[in-house]
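Trainee: Requesting a structural model of the entry that follows:
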Amino acid sequence: MTASLTAVWWGGAPAADRVADAHLLAAVDEALAGSGAAAELVCTHVDGSAPAPRVGVSIRLTGEPAGPAATRSALARALAGPAVAGGTHDADVAGPARTALVEAGAGDAGRAVRFPGSASVTGRVPVADLIAATAIEQVVGIGVEPVGTDVVDTGPNGFLRPRFSGGRLTLLVERAAGGVLQPFEIEDPHQCCEGGGH
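Mentor: Predicted coordinates:
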């Protein structure tokens, strides 16, 4: 799923209290409301260029918003940090926003918190169907080689956080109880402390 040359990409540097997946998506959706564009792909990126690593966000829009400057300003307010359009060479752009745009454009890195098809996936889904119905291009296993008929348990909320690697959106999975696969990154990693989950 390499980046389209005509895709509209924006980058941002959210404040620390806006980097959790739900807060980040809410901020992005709030900023784009009524703009005529939506965020079809949202990825987080780690910018390690500063002494303390910061999170950046890349956003692929469904199209150019009706009022790009006003919408970018709304996004900056919602993220409580700078927002920039792809292709901009603004010296004031924060490191995390620039890192996010560069990585997203190259398909080198980025953890997808929203991607095409992600909203329609819940429960147990065969690998082949997951690849056919979403932007996920490959499923890679830890200690297992997934085939199309293997089933991935996405949980009741369809929690999937694939990552870009080599220009492809890749979901990392591992074998779980009952012979199914589960995403390596699970929704509630602390659940195991109470006897269930991972």
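Trainee: From here on, just use CA atoms for contacts and neighbour counts.
Mentor: Fine.
Trainee: who's in contact with the spatially most central residue of the chain?
Mentor: Centroid-nearest residue in the chain: A112, 1.7 Å away (criterion: C-alpha atoms, centre = their mean). The contact partners of A112, taken as C-alpha atoms under 8 Å, 6 or more residues apart in numbering, are 41-44, 161-164.
Trainee: Looking at those residues, which are in strands?
Mentor: 41-44, 163-164 (DSSP state E).
Trainee: and G48, how many neighbours?
Mentor: As a burial measure, G48 scores 13 neighbours (other C-alpha atoms under 10 Å).
Trainee: From P14, how far off is the nearest residue to it once chain neighbours are set aside?
Mentor: Excluding its sequence neighbours, the residue lying closest to G48 (C-alpha to C-alpha, 6 or more residues apart in numbering) is R54, at 6.7 Å. Remark: distance between R54 and P14 (C-alpha to C-alpha, to the nearest Å) = 9 Å.
Trainee: Please apply the same query to D188.
Mentor: 23 Å.
Trainee: burial measure for A176, as a count.
Mentor: A176 has 15 nearby residues by other C-alpha under 10 Å.
Trainee: Before we compare anything, build this one as well:
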Amino acid sequence: MTPHTLTVDAGVRELRAADHLLHALAAELALEEGWFGCTHLLRGDRPRVAVSLALPSSSLLRTAQERLTAAGEYEVTSGVPDRFGRAVIYPGVTSLTGTVTIAELLRRSAIDRVTVLGAVSPPDPHTRLVTRDHVRPQWQDDHLVLTTMPAAGATLVPFEVPDPTPCCANH
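Mentor: Model (predicted):
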């Protein structure tokens, strides 16, 4: 990840809201392809989800930090809260729609590696991945890794589902 990073804490408590915040910040700052937007779970007295921006240049970082600080809506700090961010926006994410092969996913995006839950080895490059238009890899040892799980028809799907059922939804 680039050293040009900042964290934005808006007091968000859910991943979906943090995803929306990243997209809103991208639009507000007119950010184009080539940057990373990640979510980070912050624990402690006030659990919440912060977002980080990893930008391609120090001048873009300064501009983003100045504009976000001036807005007064967010707590903005330099760096990232941890090395395990969940990537929402990253190079190539917009090309990961529908069904793609693992080889296509790796070629089209910044994702470095794909793992399958319960498998010892990586999936065959020709294996099809049904993206559900929701591909959220996570940083692991400075590599962007997508965790998948087996699905119908010898395909894979990303482990994270786009519309999770909230805990205790039927209670």
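Trainee: overall similarity of the pair, as a TM-score.
Mentor: Scored against TM-score structural alignment, normalised by the length of the second structure, the superposed chains reach a TM-score of 0.80; 162 aligned residues with a C-alpha RMSD of 2.7 Å.
Trainee: circling back: more neighbours, D188 and P14 of the first structure?
Mentor: For D188 of the first structure versus P14, the count of surrounding residues by other C-alpha under 10 Å is larger for P14: 27 against 10.
Trainee: Give me the aligned partner of the more buried one over in the second structure.
Mentor: Using TM-score structural alignment as the criterion, P14 of the first structure maps onto A10 of the second structure.
Trainee: isn't that match right up against Y74?
Mentor: Yes: contact status for A10 of the second structure versus Y74: in contact at 4.9 Å, counting by C-alpha atoms under 8 Å.
Trainee: where do the contact lists of these two overlap?
Mentor: Counting by C-alpha under 8 Å, 6+ apart, A10 of the second structure and Y74 have no shared contacts at all.
Trainee: With adjacent residues omitted, what lies nearest to H143 of the second structure?
Mentor: In space, H143 of the second structure is closest to D112, 5.9 Å off (C-alpha to C-alpha, 6+ apart).
Trainee: swap in E75 of the second structure?
Mentor: D9 is the one closest to E75 of the second structure (C-alpha to C-alpha, 6+ apart), at 5.0 Å.
Trainee: List the residues that contact that neighbour.
Mentor: Residues near D9 of the second structure by C-alpha under 8 Å, 6+ apart: 49-51, 74-76.
Trainee: Please repeat the previous calculation with a cut-off of 6 Å.
Mentor: For D9 of the second structure, the contact set (C-alpha atoms under 6 Å, 6 or more residues apart in numbering) comprises 50, 74-75.
Trainee: list the ones among these that the first structure also has?
Mentor: Retained contacts for the contacts of D9 of the second structure in the first structure, judged by both residues aligned by TM-score structural alignment, their matches' C-alpha atoms under 6 Å, are 50, 74-75.
Trainee: Distance to R83 of the second structure and secondary structure for those residues - can I get that in a markdown table?
Mentor: Listed next are these as a markdown table, based on distance: C-alpha to C-alpha, whole Å; DSSP: H, G, I helix; E, B strand; the rest coil:
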| residue | distance to R83 of the second structure | secondary structure |
| --- | --- | --- |
| A50 | 13 | strand |
| Y74 | 21 | coil |
| E75 | 19 | strand |
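Trainee: residue ranges of the helices in the second structure, please?
Mentor: 15-28, 58-71, 102-108 (DSSP state H).
Trainee: The first one: which residues count as buried?
Mentor: Looking back up the chat, that one is helix 15-28 of the second structure. Using 16 or more other C-alpha atoms under 10 Å as the test for burial, helix 15-28 of the second structure gives 15, 18-19, 21-23, 25-26.
Trainee: Tell me the helices and strands packed up against it.
Mentor: Using 3 or more C-alpha pairs under 6 Å, 6 or more residues apart in numbering; DSSP states H and E, no helix or strand is in contact with helix 15-28 of the second structure.
Trainee: Distance from the chain centre to that helix, please.
Mentor: Distance of helix 15-28 of the second structure from its chain centroid, counting by C-alpha atoms, centre = their mean, to the nearest Å, is 11 Å.
Trainee: Equivalent analysis for stretch 58-66 of the second structure, please.
Mentor: Counting by C-alpha atoms, centre = their mean, stretch 58-66 of the second structure comes out at 21 Å from the chain centroid.
Trainee: related to what we said a few turns ago, could you single out the nearest of the buried residues of helix 15-28 of the second structure to P150 of the second structure?
Mentor: Taking C-alpha to C-alpha as the measure, P150 of the second structure lies nearest L15 of the buried residues of helix 15-28 of the second structure, at 23.5 Å.
Trainee: Number of residues surrounding the closest residue to the closest one other than its chain neighbours?
Mentor: Nearest residue to L15 of the second structure, sequence neighbours excluded (C-alpha to C-alpha, 6+ apart): V49, at 6.6 Å. For V49 of the second structure, the tally of surrounding residues (other C-alpha under 10 Å) stands at 23.
Trainee: how much space is there between V49 of the second structure and L21 of the second structure?
Mentor: If you measure V49 of the second structure against L21 of the second structure using C-alpha to C-alpha, the figure is 10 Å.
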